[in-house]
Every structure is written in C-alpha cells, then in structure tokens.
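>>> Whatever this is, show me its structure:
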Amino acid sequence: MVVTATRTALASADVLADVSVVDAETLARSGAVSLADVLVHLPGVEMTRNGGPLGTTNLYLRGGNTNHTVVMIDGIRIDTQSGSGGATCQAIPVGQIERIEILRGPAAAVYGSDAVAGVVQVFTKGGQDGFTPSVGVGVGSQGTRTLTAGVRGAEAGWRYALALGRETSEGYNIQPAAYPDRDGYERNTASLRLGKDLAPGHRLDATWVYSDADAGYDSTTSKSSANYAKDNRALQRLSALGLSWQAKWSDVWSTRVMVTRADDRYATLPAPGAVPSYNTQTQVDTVLLHNRWNWREAVWTAALESRQDRLSNAGTQPRDTSRTQDALALGYGAKSGAHSWQVNARLDDDSEFGQYTTGALAYGWAFAPSWRLTASVGTAFRAPTLYQRFSEYGFAGLEPEKARNREIGLKYSQQGHEFAVVAYQNRVSNLITFSGAGACASSFGCYANTARAKLQGVTLSGATHMAGVVWTASLDVQDPVDVATGKRLARRAQRLLKLGAETGWQTWGLKADLLLSGDRYDRVTDARPLLPGYGVLNLSATKALTPNWSLLLRMDNVGDKYYETARGYATAGRTAFVGLTWTGR
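Okay, the predicted model is just below:
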C-alpha cells in the first residue's frame, strides 16, 4: 500500500504517480546516519552536503531545488523558513524509520506550497503484537560509536513503540584547504508512537520524533579568509509532534483529523575570532480534516487544511514573523477495466499572496498483461520563505514560484521482474535566486524573482532476479537548466547511474550498491564544471547469529574515492562499520 501519492492508502499497482518505497529491511542493512544517505540511491535523487554526515544537506528530486520537495514524518510537515527554506534532512534519524515513500513530480494539488519536485514521507516504527525489546551497538571508522535501544508492543488495546539512540564520531577534515583538523559530531535521538482503538472503526495515534545534534565545522573553506576560525559548532534540534484520529463511519465513508507541530532550531557557536553566532527557529503548525468516500467503484476525497509558519530570526525585521495558508483539496480516482484516472485540485489562500489554485490529472492504461502506460500533467507553487522576504537580503515584494509539469511513463511488472521509464518536463517560473544588490537593504546581494528553470529528463529503472541475485538499476539522463542562460543548474549532474545487487551466501545476506555521477557546476556563474564526476561503491553483509542476535558489516566508499558534492567540502573516504543488535522474541 502507498499513502503519499494521494494522501490515502492505495494498492501500489493502482498508483499512477512515479513512486518508490524503501522498506524496513533495506533501512536496517543500510546503517545510514541520515535520511539523505538512503534516498541518494533511489532513481531521480541527488544529494549534496556542506560537510560531514550532519552538515547542511540538499536533496534534488528530478533536478529541482531542495526547497521544492515536501518532507513529512508520519504526516507531520518538516520545513524551515530560514534562508531559502527546505527540510533539514540531516536532522532526521534513520534508526527510528520503518518505511519511506518517495513521490517524484509536482504534488501541490495534494500538499500545497513547496511540492514542486516531489514529496518524501517517512514512517516511524509503530507498535506490534507482543512485547519486543531491542538493543544495538556499533563501532566504525573515524571513532564512530552508536548505541540504540527500543521497545515495541501491544497490550490492552494500546500499541506502542519507543526508540532511543546516540551517535558520536571524531569525524574527518571536511574542509582540507582550511585547516588540518577533525570535525566530529554527536547526536541524541528519540521517537515515540502510541495508538489506541477507541471503538470499532475509531483509532487514535500519536507521534513524537526528536533529534538533537552538535557538529563541528570550520567557518570558511579557505584558511586565508579574514573570518577564518576552526572548531565552530553547529547545533541542530528537530522536534515533530502529531496527533491523529481516524474514524470509519461505514464501508463507504472514513475521516481523518490530524493536528501537528514541527519545531526546527539551528544555531552556531563560533570559536573566538570567528563570524558572529547565528540562531534561527521555525515552527510549522498544521490542522488537517480529510474525508474519503468509496462510491461507485471510485475513491473520492475532500480535505480542509490550515498551516501556520512562524520564524524567529535576529536577521529579520520584525524578528518574529508568521504567515498562514488555508486550503480546500478535492480528489477523485477510479479504475475501469484497463483504464485508470486520478484527478486532484486544491485552492490555497495565503495570508500574504492571496489565492493559488493547483491541479493534477493522471491517466493509466494497462494495454497488455503486466504493461501499463501512464501520462499526467500538474501545476505547483512555492511561496517565498519569511527570511527571503524580511531579512536584510529579503524583498517583501517577492512573488511565489510557479511550476507546470507534464510526464509520460511506461511500466512492466511480472513475478519480481520490473522495468519503468518516465520522461518529464517541469517548467518553473518566478524562480527565486540570490543575485546582486537590488531592492533590499544589503549591498552584498538580494533575493529576487530573476530566473526561470526547465527541469527535464528521462529516468529508467528496473529490478530482476537472476542466478540467485536480485539486481536493481536506475539511470537518470536529465537537463535541469536556467532558461535565460541555458546553463545547467548548480550541483546537478546530467547523468546518474545507480546499480544494486543482493544475494544470500550460506547464512549471510550480501548487498552491493554502486553510484556513478557525472560532473557538476558548483555555481551557475562558473565557466566550466568544477566538480568532477565520481563513482562510489558500498558493500554490506548481515547475518543472524542466533534467533535474537544479528550482525551488520558495512564498508562505504570501498575504493577510497576522493570527491566533493560542494566545492571545498570533502566527503568521507573509505569507512567501515560493525553493528550488533539483540532483539527479544
């Protein structure tokens, strides 16, 4: 079942959108530190990072900016109104995740502002029958240490899941040109899921996710800078809280009410002589009333949603700013023989920009056994962040970005053999960029609606099993460009190839992942690509030592390849990790 495509559960075979799912077993084998380290191996996804595993991370879906992707945890929207916006993916701990759904393509007709390139939804671990405690420890390169503990169960009508985690690392030198030091980090995480069946067909669920990180960094990539100082600290705290009530009134009609709050805080503690400290906090509150009707072999949905964004930042005037968005969203999905339809429309009323209407239309035709052709069109928008409007670099007259997408796809699926190809073109207008001095208070530069982008490409993906091995592959051939200049957007490759192989040998589970990326521009003003292409091979092995004990061995960047996803910021070389987990049965 897939939830993210339409905000209601649908069988994966009935979903017309371009969706990928990462299950619990894949997450357990990954041993990844952050969400981005998992997503980067999926079709249509690129990742850049300014620093180590907890450094500022950007996700590019189909070539879109990181602020063009909506990120949610159990239905709780995660976002920041500081800077250019976008979710802080590095703050979301993988250890508490059970499942991830990735929707590629505009989804503003379902989710409103920001869903220009796609949606990523994380589902945390929930309760299950019985009482299942677990404890895990791990050690790795660069002085990395991990400790996790949790319990899942169900009793007296309650379902519960509690997970705690701590990670520390001495790190590595993330800015080699600046200073030969090590930039370590530590992070404490927690998650809690509670569920209760109040009456037949009525269920109450609560979610809480918490992450508190402290990571080292150098203030610039150049030691010759006047503002240079090492041993600065970046503090990142994320708290997400959600409460939902689901009611099934009949076999035809069901309702879901959800109230959520996400709190994202970021601060820097500079070393003596460094640039001044920085502190920002974003709070996102949402209320959702979602209704679903199964009527006449179709699924009808109607939703009311209210969202309020608050920003507290010393660099904005006023320091505390906010805005609201109220929306009505309608949906219709049906299937008749070989034909399927999905229609969505949404009206958003923004307290600053007025009303914006978005829509999406998708069609699927199963023209032969195991084959299906899909086509869709959709529109989207993204409102400027409060920082982009009210900081010294901001301009209150900024307009929302607008997008118009069209795509066509072909998919084959039969007995574990899958193949898909999707071609898309997404045109973005009113694109907000940081350019030279203009209508803001700063002489350094200002945010302005100065660009248009065309995000187009083809994604091929497939999976098969042969000779006892499960093989997966994806190839992205894309051309995300600035329409005015014709130049490729910064830090995005034209070609991405991802290969995976998984098999069993005696009592071991073995997995290999290979990522090949083409060259990239670090900035759109560069005369040539300054970030060379690279290839990274990761290996992992798992083994059930006993019914209760399991072992994970992982080696990342086996070839010890030196590469950068952002100029001046090194990535880790070859690293190894060993994890041991005990699970009560």
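>>> contacts and neighbour counts: CA atoms only from here.
Will do.
>>> buried sites along the one helix or strand residue 451 maps to?
Using DSSP states H and E, residue 451 sits in strand 446-466. Within strand 446-466, the residues scored as buried using 16 or more other Cα atoms under 10 Å are 446-449, 451-465.
>>> what does stretch 302-320 give?
Going by neighbour count (16+ other Cα under 10 Å), the buried part of stretch 302-320 is 302-313, 315-317, 320.
>>> How about stretch 388-400?
By neighbour count on 16+ other Cα under 10 Å, the buried set for stretch 388-400 is 388-396, 398-400.
>>> what would those residues look like in TSV with distance to residue 560 and secondary structure?
Below are those laid out as TSV (distance: Cα to Cα, whole Å; DSSP: H, G, I helix; E, B strand; the rest coil):
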residue	distance to residue 560	secondary structure
388	39	helix
389	43	helix
390	44	helix
391	42	strand
392	43	coil
393	40	coil
394	42	coil
395	45	coil
396	47	coil
398	45	coil
399	45	coil
400	43	coil
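>>> Following up with a second sequence; could you model it the same way so I can compare the two?
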Amino acid sequence: MNRLNMGRACARAGLSLVAMASLSAWAQSGAERLALAAAAPRLSEVVVTAVRAPQPLTDVLADVTLIDRDQIAQSGAVTIADLLARQPGVELSRSGGPGTATSLFLRGAETRFTAVYIDGVRVDSQSTGGAPWEAIALGQVERIEIVRGPAAAVYGSDAVAGVVQIFTRQGDGPFTPYVGIGAGNRRTGKLEAGFSGKQGALDYSLGLQRDMSRGHDSHPGSNPDRDGYRQTAASGRIGLRLNEAHRVDLTGTYTDMDAQYDGFLPGLDDHGLNRLATLGASWTAQWSPAYSTRLSVSESQQRYEMVPTPPYLSRTRLRNYLLQNQWKEGAHTFTGTLERREDHLVNAPIDQGRHQDGLALGYGYVAGAHTVQLNLRHDRDSEFGGQTTGGVAYGFAFAPGWRATAAAGTAFRVPTLYQRFSEYGQPALLPEKGRNVEIGLHWGQAASRLGVTLYRNRVSNLINFGAPGACLSPFGCFENAGKARLQGLTFMAAHQVAGVNLSASLDLQQPKNLATGTLLARRAQRLLKLAADTRVAQWRLGAEWHLASHRWENAANTSRLGGYGLVNLYASTTVARQWDVLVRVDNVGDRSYQLAQGYPALPRSFFVGLRWTGR
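Below you'll find the predicted structure:
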C-alpha cells in the first residue's frame, strides 16, 4: 500500500469510526481517560509504568493500556500473549500452540523492542532477544500496564516500541484463600490454589498453578502428532510497612514450561523446556510530603533447552540495581534515577557478560489545561560507550471533554550477546536506534470515548539475518543492514447502549523495511478488534470479534499468510456465595488460520472453569 492509499484508507476508517462512536476499548490511553476524569471517579487509578513511579492516571501523557484482574479472569486466555494480542496496537506470532516460540509486535515493532518487567524485575533473553513470552504464566497476574511509544529515556536499552509491566497479586484485607479447577477439549486442564491477605503492617500473597493440554498437531507437514504442554507456575509477595514513611517488599515468580513442538525429523518427540524465575527486593521511603526515594535490587534467570535433538541450551541472567528519587512541589514533579544493569549469557561456546550504567532525569508539570512531561537519560554501556535518549510530551485540554497530545522520543537497543558472539554473530554490530513522533486527539463524555493516535517510528541500524560471509556460519549472519519505518493510525472508541458495553479498536499500520521497500514479516496492515458484554439475570455474557488482514511470512514478501476473522464467546456467573464459573469458546467458527507458515493455530476450543474464593 503506498502512502497516498494508506492516507485514504486512514481517512475512510476515521470517518467510519466517528460515525459509530458507540464502540469502546477496554484498555484506553491515559490521554483518553484524562478527558473523562470529571465524569468517572474510577479514573483516580495510579499508573506506575509511564514514568517508573506512581502517577495518577489523569496525569499520564503516554499511550497507556490498563488490564485489571476482572478483565484477565473474563478473558479465559491460556497465555499472557493471547491476552495481550487482544489489545490495541498488539499483534501475536507463534510457531505452534502455547509454550512454543512466541513473538509480540507492539505497533509493528520487533518483539525485542518491547521492554518487559514482572513486578519491576526486567525480563529478557540475550539469546533470542526480547522477553520469553511463552514462559510467562498468566494465572497469578493481578494487573498489566502497556505503554506504547519509546521509553528509553526512562528505562534505557530495549524500550524502542514500548514497555509492558506485569504485576502479580498483592495481599489486601483479611486472609483470603482460593481454589480453582478447569477443563476443556484436547484434554486441557487447569488447577490453581493460593491465598492472600493483610495483617497489621504485613501484607502477603502466594499462588500456585498447573496447566496441561494434549494439544493439537501444530505442524502437520513436518511431524504428524499432537503437541501438548505442561506448565507449573508459582508467585509470591511479602510487603512490610516499617512505619508511616518506610516500606520494604519482596517478590518472586517461577515458571516451568514443557512444550512439545514439531522438529525436523518425523517420529521424534521434541520438547522445548523453558524456565523463568524472577526475584526482587525494594525499599521505599517517604522522607517528607514532597520527597521520596526507592531502592531496588532484582534478578531474572531464563533457561531454555531443546530435547532430544538438536541439542541446544541457553541461559540468560539479568541483574538490576535502581535508586530513584522524586520531588513534588505544587504542579511540578522532578525525578532523578541511577541504574545499573548486568547481562550474562551462557550458550556454548558463548560465556559472556556486559553491563550498563544509567542516569535519568525527569520533569512533569500538571496545571489547568496543560500537561508536560520531559525525560533525559544517558547510558554508559561496557561495550558500546555512551547512549543518550530523550522524550518530550505535551497535552492540552482545549475544550470540555477534548484533549490533544503530542510526543517525540528517541530510543536504542544494544545487540544481544548471541547476535555478537555466536557462530552467526558479528562483534562489530551497532546498537539499533529509534526516533518516534506521535500526535493524538481524544474525546470523552460520560460513558462514551473516542481516541485517535497517529505515530511514526524510524529505526536505524536494524539488525537482520543476512547472507553468509561475515561470520563463521555458512547459513547466514546477523548484520546492521536495515532501516525500518513503523507508522500507523490507531482508533479506539467506547460507548454503552441499553446496558451493553461495546468496544472497538482499529489499527492501520505500515511496518516497512526501508532498505528493501518490503513489509516486515508476520505483521498485518489492518487489525480490527470488536467486543461487547452485558448482564442477563445473574450471567455476564460477552463476545469478541478479531479480524486481521494478510501478512507476509518472509522478508522478501513472496510467501503470503492469509487474513482471518475469529469470534470468541464467554459467559460467567456466581453459582453460589463463594463459587464462580466461567464458560468460554474461542474460534467459534473453527476457522483455520496460521500465525506462522506451516503452523496451524488452535482450532475451536472450549473451557469451563470453577473457582472458590473464601471471601
């Protein structure tokens, strides 16, 4: 699609959505919600991810999506990637069923361009690049925050397209135990149990989960068999308020995923063994009404092994040290952050490490119709030297219910240790760099909302897998051979009609490799997501409709993946005082489609879950 045609398509889509402003998005941008602050008291929620510190949602300028526990429970999603793929600006690619290699494209960007945190602990793979989405368990998640747009001026390397932060459950109120059980087709089963609570100055939570499925044949042309999975996950959190000014927190998560996949040799039962563990400790001090400090130390470890063939083992360890200071004075907020990150990769013959030291400064201003956010950061990498990034955003509420926003920012990601030191690597690779600009217009009144965001992110020094010759492998080498332009238009809208909540988002995007003029692989140019839910007697009923245009499997745009449309249905109710039931059917029409060539996605699936909570 050329630029003129894309503009025409965007204009037609804009007029269409304005005309049907009866549609909504469950997860709205911070700017949209600010416009509704006067009419919706619930908008006093606090967002942590946008500036890496607690911030009222009404003050947020970044394009933010919030997913709460109720939405997670109603989603019936098997994995966190499936849940995120239902949000605006997010697209999923997976080579098989749950547990197999998974990529999430935020605004059309590579999965490695999204920084991911679990309870403030950075998660990344120095082998594949990006978070191991297939190894992140969904069962113990309480809340998810998605920030679209570059955030390197706050977080340092990797946040070229945005940030996703996952929060596990935090204890509150009296001791509350829970037990859940679920079953579905293809011998799918789920068991979960845990408890949470708060007693005096101590709050606590602990959760355990076990998921399993016989699966489906994820690659019929390679190895006709069923490819199932087994996952065990646990999470825990302890918080202690020492006094009115000081608090300490300790968090930890663990996931062990064993997923079958189709390898290259028929008859072999290939498995991908993926383990992910996080541990974090933090101390927060409120020295005065204006001045606060946060100190945290954290570590994540990811281990991936393929068995029985070909033999492969990769281990990534990431340690992080953070000292953040915040000063609030009237309409002004100042932040200063010192951070150190240490990466280490063991992937034979690689046994390498590196570190980055960063200094970040931030300034926020909120008064009347004006909101300003400025950020500046300098990172010193042990291998690549100094990297400076910045971000500026402005919001203007020019009329009741209306707000315009504009933002610009720069970002970078240093090459992974595998991209530099494996047989496919080149030590001389340069960091990938991004430059993003975006504008938005948002309107809200009572239960109705409408938002439009136009963005363009240019990425230089893009690392691709190219021709052999510059590395040891005869099959190909990593190289800085590309430039990408990630541009698009996102519409989101909301309305309630006769007790029915309607929602919609439309993404029109053009993630293009400027060096070749082709579209980036496995990314659709058009994504439409519609949803509706209502209450009938004691039941909550909902439906979702997802449509995606065709994509290209390869960088040369010669192998086409067809578009698809999916319908999902769900129903939930409280069958007794402490018992809840959820029934969900995904891909109701049993549509055959592929997210990666040769790997059929899940056919029609149904699931029934029963949960007891000792309220």
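>>> still on that earlier bit, tell me which of the buried residues of stretch 302-320 of structure 1 is nearest to residue 267 of structure 1?
Residue 267 of structure 1 lies nearest to residue 313 out of the buried residues of stretch 302-320 of structure 1, by Cα to Cα, at 10.3 Å.
>>> which residue sits closest to residue 472 of structure 1, ignoring its sequence neighbours?
Excluding the flanking residues, the one nearest residue 472 of structure 1 by Cα to Cα, 6 or more residues apart in numbering is residue 463, at 4.3 Å.
>>> Am I right that that neighbour is in contact with residue 498?
No: taking contacts as Cα atoms under 8 Å, residue 463 of structure 1 lies outside contact range of residue 498: 11.7 Å.
>>> which residues do those two both contact?
residue 473 (Cα atoms under 8 Å, 6 or more residues apart in numbering).
>>> quick one: what's aligned to residue 573 of structure 1 in structure 2?
Aligning on TM-score structural alignment places residue 573 of structure 1 opposite residue 603 in structure 2.
>>> separation between that match and residue 592 of structure 2?
7 Å (Cα to Cα, to the nearest Å).
>>> what do you get for residue 408 of structure 2?
Relative to residue 592 of structure 2, residue 408 of structure 2 is positioned 40 Å away (Cα to Cα).
>>> Those two: which has the busier surroundings?
residue 408 (20 against 14; other Cα atoms under 10 Å).
>>> Checking my notes, the more buried one in a helix, right?
No: read with DSSP: H, G, I helix; E, B strand; the rest coil, residue 408 of structure 2 is strand and lies in no helix.
>>> so who does it touch?
391-393, 435-438 are the contacts of residue 408 of structure 2 under Cα under 8 Å, 6+ apart.
>>> Alignment lookup: it to structure 1.
Aligning on TM-score structural alignment places residue 408 of structure 2 opposite residue 377 in structure 1.
>>> What of residue 215 of structure 2?
Counting by TM-score structural alignment, the partner of residue 215 of structure 2 is residue 171.
>>> how near is its match to residue 551 of structure 1?
From residue 171 of structure 1 to residue 551 of structure 1 the distance is 24 Å (Cα to Cα).
>>> same check, this time on residue 324 of structure 1
In this structure, residue 324 of structure 1 and residue 551 of structure 1 are 48 Å apart, going by Cα to Cα.
>>> now residue 165 of structure 1
Look at residue 165 of structure 1 and residue 551 of structure 1: by Cα to Cα, they are 18 Å apart.
>>> Would you check which pair of the contacts of residue 408 of structure 2 lies furthest apart?
Checking the contacts of residue 408 of structure 2 with Cα to Cα, the most distant pair is 393 and 435, at 13.9 Å.
>>> Could you give the number of residues near the closest residue in space to residue 215 of structure 2 that isn't next to it in sequence?
Among residues not flanking residue 215 of structure 2 along the chain, residue 228 sits closest, at 3.9 Å (Cα to Cα, 6+ apart). Applying other Cα under 10 Å, we find 25 residues neighbouring residue 228 of structure 2.
>>> In structure 1, what sits opposite residue 228 of structure 2 in the alignment?
When structure 1 is aligned by TM-score structural alignment, residue 228 of structure 2 is paired with residue 184.
>>> What separation do you get for its match and residue 116 of structure 1?
To residue 116 of structure 1, residue 184 of structure 1 is 34 Å away according to Cα to Cα.
>>> which one in structure 2 is aligned with residue 408 of structure 1?
In structure 2, residue 408 of structure 1 lands on residue 439 (TM-score structural alignment).
>>> again, but for residue 456 of structure 1
Here residue 456 of structure 1 is matched to residue 487 in structure 2, going by TM-score structural alignment.
>>> quick one, what contacts its match?
In this structure, residue 487 of structure 2 makes contact with 107, 454-457, 509-511, judged by Cα under 8 Å, 6+ apart.
>>> Out of the residues you listed, which are shared with structure 1?
Conservation of those in structure 1, assessed by both residues aligned by TM-score structural alignment, their matches' Cα atoms under 8 Å: retained contacts are 107, 454-457, 509-511.
>>> Turn the residues you listed into JSON lines, columns for neighbour count, secondary structure and distance to residue 186 of structure 2.
Putting these into JSON lines (neighbours: other Cα atoms under 10 Å; DSSP: H, G, I helix; E, B strand; the rest coil; distance: Cα to Cα, whole Å) gives the following:
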{"residue": "107", "neighbour count": "29", "secondary structure": "coil", "distance to residue 186 of structure 2": "33"}
{"residue": "454", "neighbour count": "18", "secondary structure": "strand", "distance to residue 186 of structure 2": "42"}
{"residue": "455", "neighbour count": "20", "secondary structure": "strand", "distance to residue 186 of structure 2": "42"}
{"residue": "456", "neighbour count": "21", "secondary structure": "strand", "distance to residue 186 of structure 2": "43"}
{"residue": "457", "neighbour count": "28", "secondary structure": "strand", "distance to residue 186 of structure 2": "42"}
{"residue": "509", "neighbour count": "24", "secondary structure": "strand", "distance to residue 186 of structure 2": "36"}
{"residue": "510", "neighbour count": "26", "secondary structure": "strand", "distance to residue 186 of structure 2": "37"}
{"residue": "511", "neighbour count": "24", "secondary structure": "strand", "distance to residue 186 of structure 2": "36"}
